[in-house]
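Asks: I'd like to go over a predicted model; first the sequence, then the structure.
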Amino acid sequence: MVETVIVLFNRDLRVRDHPALAAACAEARHVVPLFVLDPAVQNRGRAGFLAESLADLRASLRDLGGDLVVRRGDPVAETVRVARDVGASAVWASGDVSAFARDRERRLARDCRTERLEFRLFPGVTVVPPGLLKPGRGDHYQVFTPYWRAWTVTRWREVVAAPEQVSLPPGVEPGVLPRVRGRPYLPGGESRVWPRLELWLRHCLTGYAAGHDDLAGDRTSRLSPYLHFGCVSPLELARLAARNEDFVRQLCWRDFYHQVTYAFPDISRRDYRPRRRDWNEDKEAADAWREGLTGLPIVDAGMRQLAAEGWMHNRARLIVASYLTKTLQIHWRTGADHFADLLLDADIANNSGNWQWVAGTGNDTRPNRTLNPIRQARKFDPEGEYVRRYVPEINSIPDKSIHEPWKLASPVPGYPAPISAVPQ
């Protein structure tokens, strides 16, 4: 039996279906669950959710007899330092896909070799490991539908139960958790997600296909922040929701972008498919878009929901992204960076992959696709309930004009005229 193993947590803040933690508890006498607060990746918009998730994880580990050891600084240096302090012989972690995460893993593997520590990566961030599925040619799938076909016939690993006990070495100082500064719109943590998840599976999963695009009804699961921080296992969720192909297909999209990012780590900075295009550098238009003051209620409603909640309905995300990149002709990185600043669920793979898809530089097989915001609003918010919720200035407008207030005889007090030509 191994004496002591460090389990380095990153985007896997849970005890259920955590292969690295389960293996360590089964194979080692002592286990040190470790999280390092890296100043290079701190984000104020997600700080509260992260702090709550870490506090919840610590409580779960203490219930199992262990603890969450928290340190601050460079994750590689701090992990090696803790390994020396506790006399560990191994460092185990869940593998990730971004350029930042892959660099951290390479540095950690290098320093573990120097320290004669075993370094091992486990699955857990996706349903199917990102490098597992490969087409006949190339190192990854570039189009979703062939990936979906391969993904659905792949045998998934089994869900791993939470360990029965976590035995921390004696004398380890657990460290101080970050303080929760301001309550996040959604409460963070594994114990917080399960009541929400079970309720949603019971009452909303069956009608997911019919309701997930309904902006006002808001019948989406809102599980994406919990998936981003790993408070719930994507594999366990996929198994629980297996009866609804439409929902499982969304989890496959998440895996798809993770395997794209695994093969193309620069996805957040460079075009996946470079196309000759002159982007508009209109700062005033970009600021109006960020602030929800474009004069298009459906776009402004989405942007204001993002600012207020750290979340945005998926259909609204497509609308505001298409408007920024296709109507205003502003670079997709402007939008991706703003989403990364504010979204609770903004992981690099999905955020950048989806923005490039909309902009026509990514994995969409129809790169010139444009979503008309007015038609989208009429289709997915026909009564204007969604826009009234987030754009109160237009609440006095009759229903028939709610999505086109500029057509009224006089301007709407306190609400701007459209900043660009309105798509017909």
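Replies: Thanks, I have it.
Asks: Could you use CA atoms for every contact and neighbour count after this?
Replies: Will do.
Asks: Please, where are all the helices along the stretch 1-150 of the chain?
Replies: Remark: helices assigned in the stretch 1-150 of the chain by DSSP state H, counting those that start in this stretch are 19-27, 44-63, 75-86, 99-115, 144-152.
Asks: now for the ones you listed, which one comes closest to residue 215?
Replies: Closest approach to residue 215 among the helices of the stretch 1-150 of the chain (C-alpha to C-alpha): helix 44-63, 23.3 Å.
Asks: residue ranges of the helices in the stretch 151-300 of the chain, please?
Replies: Using DSSP H, counting those that start in this stretch, helices in the stretch 151-300 of the chain cover 190-203, 208-211, 224-228, 234-240, 245-263, 283-291, 297-309.
Asks: Run through who's touching the third one.
Replies: Residues from elsewhere that reach helix 224-228 (C-alpha atoms under 8 Å, 6 or more residues apart in numbering): 11, 188, 189, 190, 193, 232, 233, 234, 344, 345, 346, 347.
Asks: So which bits of the lengthiest strand in the chain are buried?
Replies: Counting residues, the longest strand found in the chain (DSSP state E) is strand 28-37. Buried residues in strand 28-37, counted by 16 or more other C-alpha atoms under 10 Å: 28, 29, 30, 31, 32, 33, 34, 35, 36, 37.
Asks: Also stretch 294-312?
Replies: Of the residues in stretch 294-312, 294-307, 310-312 count as buried by neighbour count, 16+ other C-alpha under 10 Å.
Asks: same check, this time on stretch 54-64
Replies: 54, 55, 56, 57, 58, 59, 60, 61, 62, 64.
Asks: now those residues in JSON lines, with distance to residue 225?
Replies: JSON lines is the format used below for the buried residues of stretch 54-64 (distance: C-alpha to C-alpha, whole Å):
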{"residue": "54", "distance to residue 225": "14"}
{"residue": "55", "distance to residue 225": "16"}
{"residue": "56", "distance to residue 225": "15"}
{"residue": "57", "distance to residue 225": "15"}
{"residue": "58", "distance to residue 225": "19"}
{"residue": "59", "distance to residue 225": "20"}
{"residue": "60", "distance to residue 225": "19"}
{"residue": "61", "distance to residue 225": "21"}
{"residue": "62", "distance to residue 225": "24"}
{"residue": "64", "distance to residue 225": "25"}
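Asks: Comparison target, given below:
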Amino acid sequence: MSVSVALFTSDLRVHDQPVLRAALDGAERVVPLFVLDDAVLAADFTAPNRAAFLADCLADLDASLRARGGRLVVRRGDPARVAALLAEQTGAAAVHLAAGVSGYAQRREDRLREALGDRLRVHDAVVTVVAPGSVVPAGRDHFAVFTPYLRRWEQAARRQPAAPPRRVSVPAEVRGETPAQVRAALAAAGAGEPSPALPRGGETEGRRRWHAWQAAQLTGYQDHHDDLAGDATSRLSPYLHFGCLSATELVGAAESVRAAGAAPGPGAEAFVRQLAWRDFHHQVLAARPDAAHDDYRPHGDRWEADAQEVAAWREGRTGYPIVDAGMRQLAHEGWMHNRARLLTASFLAKTLYADWRVGAAHFLRLLVDGDLANNQLNWQWVAGTGTDTRPNRVLNPLTQARRFDPQGAYVRRWIPELAGVEGAAVHQPWRLPAERRAALDYPQPIVDLSAAAQRFRHGRGLY
């Protein structure tokens, strides 16, 4: 009987799964394969939160495949060697893989092609809606500004979502790691305890969250997605990062809601725009893999390296409540509200004038949705070294707090020391009477905003 291999990477799902669908269409039996990559497990990228979430994702994928008569085969090693050996053992005519965008993903694909030759089948637009490189400006290999990219992205042809398989037949002789072994290996690679309120991983949970949020929140997304206390964002980013949800399917569903008139406001359109931003960052990183660690647009910055200031930022003890609330949410949930990500990043890179790579590394240690393209390029955008057309803008934490947490509910949620401070005064506790302030056990601001602005302008050579 004919055999093919579906090599899962960042596409851990059975719904709208072009890699699995192509493997099933091309053979009578299929090996759904996931490789615990030794190079990835040994790197800092396998942080406790993502390791725990990945273990959930793999267990859920295995359960979904078993419900269809199949199972997930998990092996450990170098993906190219593992896939080539498995193809040889089973006589597989093809190994199917979703195209990646990072430098590592591109090198992995090169190794697979070297090991498998023309048996490797790479599928575009599995991780993204529009494949990186398929939409480009004249004379360039990628868009460097979002708005013109969005116009072309909206007009680009898209594939139709693939139906989930009814039946998956796996060769009986193929064996892999047991679920317990997989979870133990990932726990050891994570080298630490995950965040206390880490969400459960997997396609089943991701689809449950998507359907619940779509029904309750999509209509008002445009008006409420920046409301820190309202917490009305989709929280789907971890499921998109691991491929438990298909961005193509989400865009189609949101656009169908908009077309049907079920969402009278611009909520669906605003949500689709966020998915376009995700694709935008992926196409930048695919063309410029070095942007994961090098300035996309250097400005000759002379970054400050005050270890105490950076430590206070990491611990949520800067004395600026809106910043500290975001950092404490990150530590507790392994996730942070998007608006809080922007203002905490701006505080580190622009107010403290610390190297954006320091902040990006901290986020990657904790974010369960720690996607290299989105994390690094959003940090560069905020730091002014990336694609922002206003590279010297600074997000003032007090202005941001008044605008996006006007009554201080978000701050009180994450900073119990300030729970008793009423109204907007919670954003400036240093203005409280001295006796009241002393009883709060909350630090004074670690930096004066005016002095910090001068430090930034001097460091960037703006005067």
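Replies: On my side now, so go ahead. A quick note: this is a predicted structure, and the numbers were derived from the prediction, not measured.
Asks: and of the helices of the stretch 151-300 of structure 1, who's closest to residue 49 of structure 1?
Replies: helix 224-228 (8.6 Å).
Asks: quick one: that closest one to structure 2 mean distance?
Replies: Here helix 224-228 of structure 1, set against structure 2 after superposition, deviates by a mean of 0.2 Å using mean C-alpha distance after the TM-score superposition for structure 1.
Asks: which bit of structure 2 covers that helix?
Replies: Residues 237-241 of structure 2 are matched to helix 224-228 of structure 1 when aligned by TM-score structural alignment.
Asks: ends of stretch 183-200 of structure 2, how far apart?
Replies: Using C-alpha to C-alpha, to the nearest Å, one end of stretch 183-200 of structure 2 lies 14 Å from the other.
Asks: just stretch 15-34 of structure 1 next, same as before
Replies: In stretch 15-34 of structure 1, first residue to last residue: 13 Å (C-alpha to C-alpha).
Asks: again with stretch 121-128 of structure 1
Replies: So stretch 121-128 of structure 1: terminal residues 14 Å apart, C-alpha to C-alpha.
Asks: just to revisit the earlier point, so which of the helices of the stretch 151-300 of structure 1 gets nearest residue 108 of structure 1?
Replies: Comparing these under C-alpha to C-alpha, the one sitting nearest is helix 245-263, at 17.8 Å.
Asks: quick one: the closest one aligns where in structure 2?
Replies: Matched against structure 2 by TM-score structural alignment, helix 245-263 of structure 1 falls on residues 269-287.
Asks: counting contacts, what elements does the longest strand of structure 1 pack onto?
Replies: Applying 3 or more C-alpha pairs under 8 Å, 6 or more residues apart in numbering; DSSP states H and E, one finds that strand 28-37 of structure 1 contacts strand 2-9, helix 19-27, strand 69-72, helix 75-86.
Asks: got the angle for it vs strand 2-9?
Replies: Angle of strand 28-37 of structure 1 versus strand 2-9, following axes from the mean of the first three to the mean of the last three C-alpha atoms, to 10 degrees, is 20 degrees.
Asks: Have a look at how far, on average, strand 28-37 of structure 1 is from structure 2.
Replies: When structure 2 is overlaid, strand 28-37 of structure 1 sits 0.8 Å from its aligned residues on average, using mean C-alpha distance after the TM-score superposition for structure 1.
Asks: one step back: with respect to residue 136 of structure 1, which of the contacts of helix 224-228 of structure 1 is nearest?
Replies: Checking those against residue 136 of structure 1 with C-alpha to C-alpha, the nearest one is residue 234 at 26.6 Å.
Asks: Could you list which residues are in contact with that closest one?
Replies: 124, 125, 126, 127, 227, 251.
Asks: out of the helices of the stretch 151-300 of structure 1, nearest to residue 98 of structure 1?
Replies: Proximity to residue 98 of structure 1 (C-alpha to C-alpha) singles out helix 245-263 among those, at 6.3 Å.
Asks: distance from the closest one to structure 2 after superposition?
Replies: So helix 245-263 of structure 1 averages 0.4 Å relative to structure 2 (mean C-alpha distance after the TM-score superposition for structure 1).
Asks: Does anything pack onto that helix? Which helices or strands?
Replies: Secondary elements touching helix 245-263 of structure 1 (3+ C-alpha pairs under 8 Å, 6+ apart): helix 144-152, helix 208-211, helix 234-240, helix 348-359.
Asks: List the contacts of the longest strand of structure 1.
Replies: Residues from elsewhere that reach strand 28-37 of structure 1 (C-alpha under 8 Å, 6+ apart): 1-10, 21, 24-25, 67-75, 78-79, 166-169.
Asks: That one to helix 75-86, inter-axis angle?
Replies: If you take the same axes, to 10 degrees, strand 28-37 of structure 1 sits at 140 degrees to helix 75-86.
Asks: what's the spacing between the residue sitting nearest the centre point of structure 1 and residue 169 of structure 1?
Replies: Centroid-nearest residue in structure 1: residue 345, 3.4 Å away (criterion: C-alpha atoms, centre = their mean). Note on residue 345 of structure 1: its distance to residue 169 of structure 1, by C-alpha to C-alpha, is 34 Å.
Asks: ok now do the residue nearest to residue 166 of structure 2 when sequence neighbours are not counted, which residues does it touch?
Replies: In space, and not counting its chain neighbours, residue 166 of structure 2 is closest to residue 68: 5.9 Å by C-alpha to C-alpha, 6 or more residues apart in numbering. With contact set as C-alpha under 8 Å, 6+ apart, residue 68 of structure 2 has these partners: 165, 166, 167, 168.
Asks: which residue in structure 2 lines up with residue 339 of structure 1?
Replies: Alignment note (TM-score structural alignment): residue 339 of structure 1 maps to residue 363 of structure 2.
Asks: In this model residue 370 seems to touch its match, though I could be wrong.
Replies: Yes. With contact defined as C-alpha atoms under 8 Å, residue 363 of structure 2 counts as touching residue 370 (7.1 Å).
Asks: Around the residue nearest to residue 229 of structure 2 when sequence neighbours are not counted, how many other residues sit close by?
Replies: Distance criterion C-alpha to C-alpha, 6+ apart; nearest residue to residue 229 of structure 2, sequence neighbours excluded, is residue 410 at 4.5 Å. Using other C-alpha atoms under 10 Å, residue 410 of structure 2 has 22 other residues around it.
Asks: Quick check: the aligned residue for residue 410 of structure 2 in structure 1?
Replies: Here residue 410 of structure 2 is matched to residue 386 in structure 1, going by TM-score structural alignment.
Asks: Please give me every residue in contact with that match.
Replies: By C-alpha under 8 Å, 6+ apart, residue 386 of structure 1 lies in contact with 215, 216, 298, 301.
Asks: Sweet, I'm off.
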